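Asks: All I have is the shape, not the residue letters:
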């Protein structure tokens, strides 16, 4: 994990967070069980071998979840209000992805617009999008 600042008071346009994660077979299997998305493309090697991908690939929404993981590592408490996603490429099982979220606009108060992107281990964009979030300061107890 990497983020551009550890100071909530200076958080603004240009600040970012990055989070990397390998996508394991166990992730895909667990996601299929939890989401009930049992698309054969994700679960059956013989079926997937005859598709345009030539092998099993991870669920797009599983990979998109790394954006939420990155946002959880931004300063304070982040609440998602909206997210757009454009899936631009497959993610191979056993591949590694990195979610990158950068503040591109302060919308006033504690609301921000972010550019969100997920890249694979070759730095190819596999998801591109935008999020609007609330970022609240984490108060010490």
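Replies: Done, it's in. Keep in mind the model is a prediction, meaning the values are calculated, not measured.
Asks: from here on, contacts and neighbour counts on C-alpha atoms
Replies: Fine.
Asks: Give me the residue at the spatial middle of the chain.
Replies: Geometric centre of the chain, nearest residue: residue 67, 2.3 Å, by C-alpha atoms, centre = their mean.
Asks: would you say that one is within a helix?
Replies: Yes. Counting by DSSP: H, G, I helix; E, B strand; the rest coil, residue 67 is part of a helix.
Asks: That one reaches residue 118, doesn't it?
Replies: Yes. Contact criterion C-alpha atoms under 8 Å: residue 67 and residue 118 qualify, at 7.3 Å.
Asks: shared neighbours of those two, anything?
Replies: 99, 100 (C-alpha atoms under 8 Å, 6 or more residues apart in numbering).
Asks: the strands in the chain, which residues?
Replies: Remark: strands assigned in the chain by DSSP state E are 2-3, 16-22, 77-87, 96-108, 111-119, 125-136.
Asks: Show me which residues of the longest one are buried.
Replies: If you call a residue buried by 16 or more other C-alpha atoms under 10 Å, then strand 96-108 has these buried ones: 96, 97, 98, 99, 100, 101, 102, 103, 104.
Asks: what's the second one in contact with, if anything?
Replies: What that stands for is residue 97. Counting by C-alpha under 8 Å, 6+ apart, residue 97 touches 20, 21, 22, 23, 63, 91, 118, 119, 120, 121.
Asks: What subset of those residues is buried?
Replies: The neighbour-count test (16+ other C-alpha under 10 Å) marks 20, 22, 23, 63, 91, 118, 119, 120 as buried among the contacts of residue 97.
Asks: The third one and residue 11, how far apart?
Replies: Looking back up the chat, that one is residue 23. Look at residue 23 and residue 11: by C-alpha to C-alpha, to the nearest Å, they are 30 Å apart.
Asks: one more structure, for comparison:
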């Protein structure tokens, strides 16, 4: 499981490799969700708190919130407001998902954070945690996922957070954001919390976001 330092031989791309690249690009452009394309995008999806959620490798393309690009059968979400112009203090949004081993490994690859604490069970057993844990920044990504489910288009301006408890791989987590204060020019201050299945907080913090109305041409 530990990555070895090995030299990679560089080869001149063959014509068949070029054809594969063209084929892959065509598939992406045409919107086909073939397995080859899904595998290429999986790491990016995981970094955003997205996962295929089942063994079929299929991502559902009918999100329950208009501003969100993808949804998944493993995810659950709630919100108390459906229009950006109606956001007020007290409004909340939640987003829940299970952090899988696949999520952790994909995040390590896309982020470059290959700390053995997250990837090597034998190594991690000798640490204070007694085993592998989820990257803290992957856990905090669920806050961003919850913010994406606010109505309109949400833009992060700042985020402060405290990491309170480690997260075991396979844990189901829930991120909740609550509007605390309406600021000038469509800006809002929110409390941000991530809890585990036992209701124990693993992250607490505060964010400031800008919320624009959705573009008029979006159906």
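Replies: Now that the structure is in, tell me what you want to look at. Treat the numbers as computed from the prediction; the structure is a model and nothing was measured.
Asks: what about the residue nearest to the centre of the first structure, distance to residue 139 of the first structure?
Replies: Counting by C-alpha to C-alpha - residue 67 of the first structure and residue 139 of the first structure are separated by 24 Å.
Asks: Need the single longest helix in the second structure, by residues.
Replies: The longest helix of the second structure (DSSP state H) is helix 15-30.
Asks: Give the aligned range of the following helix or strand past that helix in the first structure.
Replies: Sequence-wise, the next helix or strand downstream of helix 15-30 of the second structure (DSSP states H and E) is helix 35-47. Aligned by TM-score structural alignment, helix 35-47 of the second structure corresponds to no residues of the first structure.
Asks: chain center to helix 35-47 of the second structure, what's the gap?
Replies: In terms of C-alpha atoms, centre = their mean, to the nearest Å, the centre of helix 35-47 of the second structure is set 12 Å apart from its chain centre.
Asks: what packs against it?
Replies: Under the contact criterion of 3 or more C-alpha pairs under 8 Å, 6 or more residues apart in numbering; DSSP states H and E, helix 35-47 of the second structure touches helix 15-30, helix 101-111.
Asks: Contacts for that helix next, please.
Replies: Helix 35-47 of the second structure has contacts (C-alpha under 8 Å, 6+ apart) with 24, 27-28, 51-52, 57, 103-104, 106-107, 109-111, 138, 141.
Asks: To residue 40 of the first structure, which of the strands of the first structure lies closest?
Replies: Residue 40 of the first structure lies closest to strand 77-87 among the strands of the first structure, at 18.6 Å (C-alpha to C-alpha).
Asks: give me the stretch of the first structure that stretch 139-148 of the second structure matches.
Replies: Aligned by TM-score structural alignment, stretch 139-148 of the second structure falls on residues 63-72 of the first structure.
Asks: how about the matching stretch: buried residues?
Replies: The neighbour-count check on stretch 63-72 of the first structure (16+ other C-alpha under 10 Å) flags 63, 64, 66, 67, 68, 69, 70, 71, 72 as buried.
Asks: Quick check, the last one in contact with residue 66.
Replies: Yep, that's residue 72 of the first structure we're talking about. No. Between residue 72 of the first structure and residue 66 there is no contact under C-alpha under 8 Å: 9.7 Å.
Asks: residue in the second structure matching residue 2 of the first structure?
Replies: By TM-score structural alignment, residue 2 of the first structure lines up with residue 78.
Asks: rewinding a little: could you export the contacts of residue 97 of the first structure as CSV, including distance to residue 109 of the first structure?
Replies: Converted to CSV, the contacts of residue 97 of the first structure look like this (distance: C-alpha to C-alpha, whole Å):
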residue, distance to residue 109 of the first structure
20, 29
21, 32
22, 35
23, 36
63, 30
91, 36
118, 27
119, 30
120, 34
121, 36
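Asks: just these now: which is nearest residue 56 of the first structure?
Replies: Closest to residue 56 of the first structure out of the contacts of residue 97 of the first structure is residue 91 (9.0 Å), distances taken as C-alpha to C-alpha.
Asks: re the thing from before, ok, and what's touching the match of stretch 139-148 of the second structure?
Replies: 1, 17-21, 23, 78, 85, 91, 97-101, 116-118, 127.
Asks: now stretch 81-95 of the second structure
Replies: By C-alpha under 8 Å, 6+ apart, the residues outside stretch 81-95 of the second structure that reach it are 75-80, 142-143, 145-147, 149-152, 174-182, 211-213.
Asks: and residue 45 of the first structure, what pairs with it in the second structure?
Replies: That one, residue 45 of the first structure, aligns with residue 121 by TM-score structural alignment.
Asks: meant to ask about residue 25 of the first structure
Replies: Checking TM-score structural alignment: residue 25 of the first structure goes with residue 101.
Asks: ok, back up a step: tell me which residues of the longest helix of the second structure are tucked away?
Replies: Buried, per 16+ other C-alpha under 10 Å, within helix 15-30 of the second structure: 24, 28.
Asks: about what we covered before: now for the buried ones among the contacts of residue 97 of the first structure, which pair is the farthest apart?
Replies: Largest separation among those by C-alpha to C-alpha: 20 and 91, giving 13.4 Å.
Asks: Good, we can wrap up now.
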